[in-house]
Every structure is written in structure tokens, then in C-alpha cells.
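> Model the structure of this input:
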Amino acid sequence: MLERQQLRRQMRQLRRALSPATRDEAHRQFARLLSGTHRLRPQQRIAVYFAYGHEADLRYVIDVARRRGCLLYLPVITDFRHSRMRFVRYRTDSVMRVNRYGIAEPDPRHAEVISVRRLDLILLPLVAFDERGWRLGSGAGFYDRSLHHLREGRRWRRPTLIGVGYECQRVARLQPDRWDVPLDGIVTERGLRWFERHPATL
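So this is what the prediction gives:
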């Protein structure tokens, strides 16, 4: 546990050290790379996120996805104590609220709440990632708890999981916990890479 905490600190320091111009160009590159795939097409149900702290930002991806007619969803925290969240439809006219982290989220009382299995694509923030597709999150466990059932291996119902980060967050190897779910791909400022499916998810 201590090793993961130390790694989080190191990766956050590297992330913070990036200049605003470098980050902004990376964010534009995310949009260029993802728009070059078939993932951002009309009626695709895509979970995005609003960046917290110095996380990789999806503002340009969201703009492209909206112009292409994608259906966008944002994570909404429903239980801080037990690290639970749901995905809620996000429109330009959505009724928004701010959670305890200061992150805006659509009010689920006024918008569609979707099951994870009905999503086509989930774009995930991360603190670090490795060459095998394992992701190190912030440590709060919201995504892990929301996606853990995907390890059952019902691939015909599962969404595609793409991590979003900067190249400086790449590490050689992460030791996954038993509840971690591997990524299908990773997008950084240097490209979009797909990973082979891990045996535990086949």
C-alpha cells in the first residue's frame, strides 16, 4: 500500500510540473487521436469526466463528441463513504451541482442514469499506467467499485475502457490489486495504444 501511495505522489508531482501550454496541446491531441477512430460516432454512449487537479483534461474530446452526436455521461458520486458512483447523462442544458471535491456533475434527479453495461466507451482518468494496461487511480476507488463486475468476462456487454493520461505517467509495471480492471487502451499525447485482453477478463 505504501509503495502505491509513494508512486501516486511521484506521478502527481510529474503531472503538476507540465507547463500549461504542454498540457493544452496534449488535450488537443487527445481529441485528434480519438476522433480518428470509430469511437466518436453518432449515438455512441460515452462516459467522460471533468478533470480534477492536474488530471488529463477532456474538454476538446467532449466538444468533438458533442458535435458528432455522441451521447455523453458523467460520473456522479452517490456515496462518498462506500466509494459509489453512477453515470448520468450530460447535456449542454443539464442541471448541474458541485460535489464535495468541487467537481461539477449533473443532478441525477433531472437526468437519465445509465447502467455501466449500456455504455459503449468509458474514458478514465489515472495517476499512472503500465505497458500491460493496468491503471493506478487516485486511490478513492470510485471507478474500481463501479467497474469491478466487468471482470466476469461478459465481453459482449462490456464497454471499452480507455485510460487518458500524459506520457510522463507511464511506468514499466504496476502490481494490480484483485479488484482492478485492465484498460482496453490508453491515449496520451503520443498516440492511442490498444492492449491485449488480460486472461482474467477473457
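> drop to CA atoms for contacts and neighbour counts, all remaining ones
Noted.
> I figured Tyr60 hits His27, correct?
Yes. Using CA atoms under 8 Å, Tyr60 is in contact with His27, at 6.6 Å.
> Buried residues in the longest strand along the chain, which are they?
The longest strand of the chain (DSSP state E) is strand 71-79. Residues of strand 71-79 classed as buried: 71-77 (neighbour count, 16 or more other CA atoms under 10 Å).
> Also this sequence, please, to line up against the first:
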Amino acid sequence: MVLSRQDFRKQIRFKRNQLHSDVQFQASMDLVSQCAQLTEFQNAKHVALYLSADGELITTPLIEWLWRQGKKTYLPVIHPFSQGHLLFLHYDQNTPMVFNRYYIAEPKLDQTQIIPAQQLDIICTPLVGFDSTGHRLGMGGGYYDRTLEPWFKTGHGPKPIGLAHDCQHVDKLPIESWDIPLPKIVTPSQIWDWE
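Down below sits the predicted model:
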């Protein structure tokens, strides 16, 4: 039986939501160790991440590590006028936060804190699942596929790097024409590299 994209989403989300809090904590620490090895993170000045939800690999320790390295961090905000698109706003300990329509915390919209996506060095992308060829399965809104399309077409701009638990890997995902494969995905135990 061939699983649909929705079936994969259900199965993988269930698996990651079953991870014990101790496992989640250790995974978040291991993620920092993995990312610290990558020249992309060592050389970056502007890094977009996301705040974890729904059992995603916890990104807070990575964000705090980036702050200690003197890097600026940014979080995605759902664009208020351009449907299906993201803005990226500067994020630090004092950033006022609100909940978006998906009940995910994001910075309160402030035009002075927006960075054009092309000025980012890295966009860390959330994902539900990924396969052995670098294809990423998101939640289905297409926000990151739209954001990464210019990079995919030209090879220029911020480098997308996926972050995931090891249990989110599957051999092969069903893909669609609009899906943007990732050049690199970091899990607590491995750096997957397709460059």
C-alpha cells in the first residue's frame, strides 16, 4: 500500500509527539553540537529559525547558542497581506510575541524588525518528514516552498537547512512539482548533505 502525503504526516507527527521530554531535551542539545560543526552556521551573521510546536525538535537551545556566538536570529511571521507568504522579523529575548492563526508564537509585526529574506544567510526550515533524497514534507501550507523557490531556481540567497528528529526520516516521500528539496538536513545524530 502506498501512503499518501497526509498518511505520512499523521504517522510521523505521531512518532515525534511520542518522544519523551528527556529525549526531546537531549535531541535539542545534540542539534546544537551538529550545527556548531557546520561552516554555514560558523560563517552566518543572520539566521532564520522557528519556534518549535507539535513535537518538533526544540530550537530554543540552538537560538540561544547563536546569540552567544553574536549571530542575529529571525523568526517567520505569516504575511498579513500576501497570502501563503512569510516575513522574517528580528528575534531576541525582548521581542514581543503573539500567536498566529495556527497558534504558533511569532514576533508581533513591526516593520522596523523585518529583514528581506535575501539578506538572510540561512533559513532553518521545519518539516514533518524527509526522505533519503532531501525531499521535505511540510504541514501542507506551502509557506517554505514559496520562500525557498528563488534559491531553488537560482542557487543564490539564503541557504535552506532542515532541522528534524531522526524519527522523521523515511526512505521515500511522495513529492509534488512545487516541493523544494533541501541541500542539507540536520538531525541530532546526523548531517544529511545532498550538495
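> Quantify their similarity with the TM-score.
Overlay of the two chains. TM-score (TM-score structural alignment, normalised by the length of the second structure): 0.91; 193 aligned residues with a CA RMSD of 1.9 Å.
> hang on, the earlier thing: JSON lines please, covering the buried residues of strand 71-79 of the first structure and showing distance to Phe87 of the first structure.
Output for the buried residues of strand 71-79 of the first structure, formatted as JSON lines (distance: CA to CA, whole Å):
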{"residue": "Leu71", "distance to Phe87 of the first structure": "12"}
{"residue": "Leu72", "distance to Phe87 of the first structure": "9"}
{"residue": "Tyr73", "distance to Phe87 of the first structure": "6"}
{"residue": "Leu74", "distance to Phe87 of the first structure": "5"}
{"residue": "Pro75", "distance to Phe87 of the first structure": "5"}
{"residue": "Val76", "distance to Phe87 of the first structure": "6"}
{"residue": "Ile77", "distance to Phe87 of the first structure": "9"}
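> returning to that earlier point: between Tyr60 and His27 of the first structure, point out the one with more neighbours.
A side-by-side neighbour count of Tyr60 of the first structure and His27, using other CA atoms under 10 Å, places His27 first with 22 against 16.
> would you list every one of the strands in the first structure?
Under DSSP E, the first structure gives strands at 45-47, 71-79, 84-89, 96-98, 104-106, 113-114, 121-124, 128-129, 135-136, 160-164, 185-188, 191-194.
> Out of those strands, which one sits most buried?
strand 128-129 (a mean of 26; mean count of other CA atoms under 10 Å).
> what's that strand in contact with?
By CA atoms under 8 Å, 6 or more residues apart in numbering, the residues outside strand 128-129 of the first structure that reach it are 8, 11, 135-137, 165, 169-171, 173-174.
> next one: stretch 107-123 of the second structure
By CA under 8 Å, 6+ apart, stretch 107-123 of the second structure touches 40-41, 44-49, 75-77, 87-91, 95-98, 147, 157-161.
> Recalculate using a threshold of 6 Å.
44, 46-48, 88-90, 96-98, 157-160 (CA atoms under 6 Å, 6 or more residues apart in numbering).
> Quick one: neighbours of the residue nearest to Ala65 of the first structure when sequence neighbours are not counted, just the number.
Nearest non-adjacent residue to Ala65 of the first structure, counting by CA to CA, 6 or more residues apart in numbering: Leu40, 5.7 Å away. A count of nearby residues for Leu40 of the first structure, using other CA under 10 Å, gives 24.
> Thanks a lot, catch you later.
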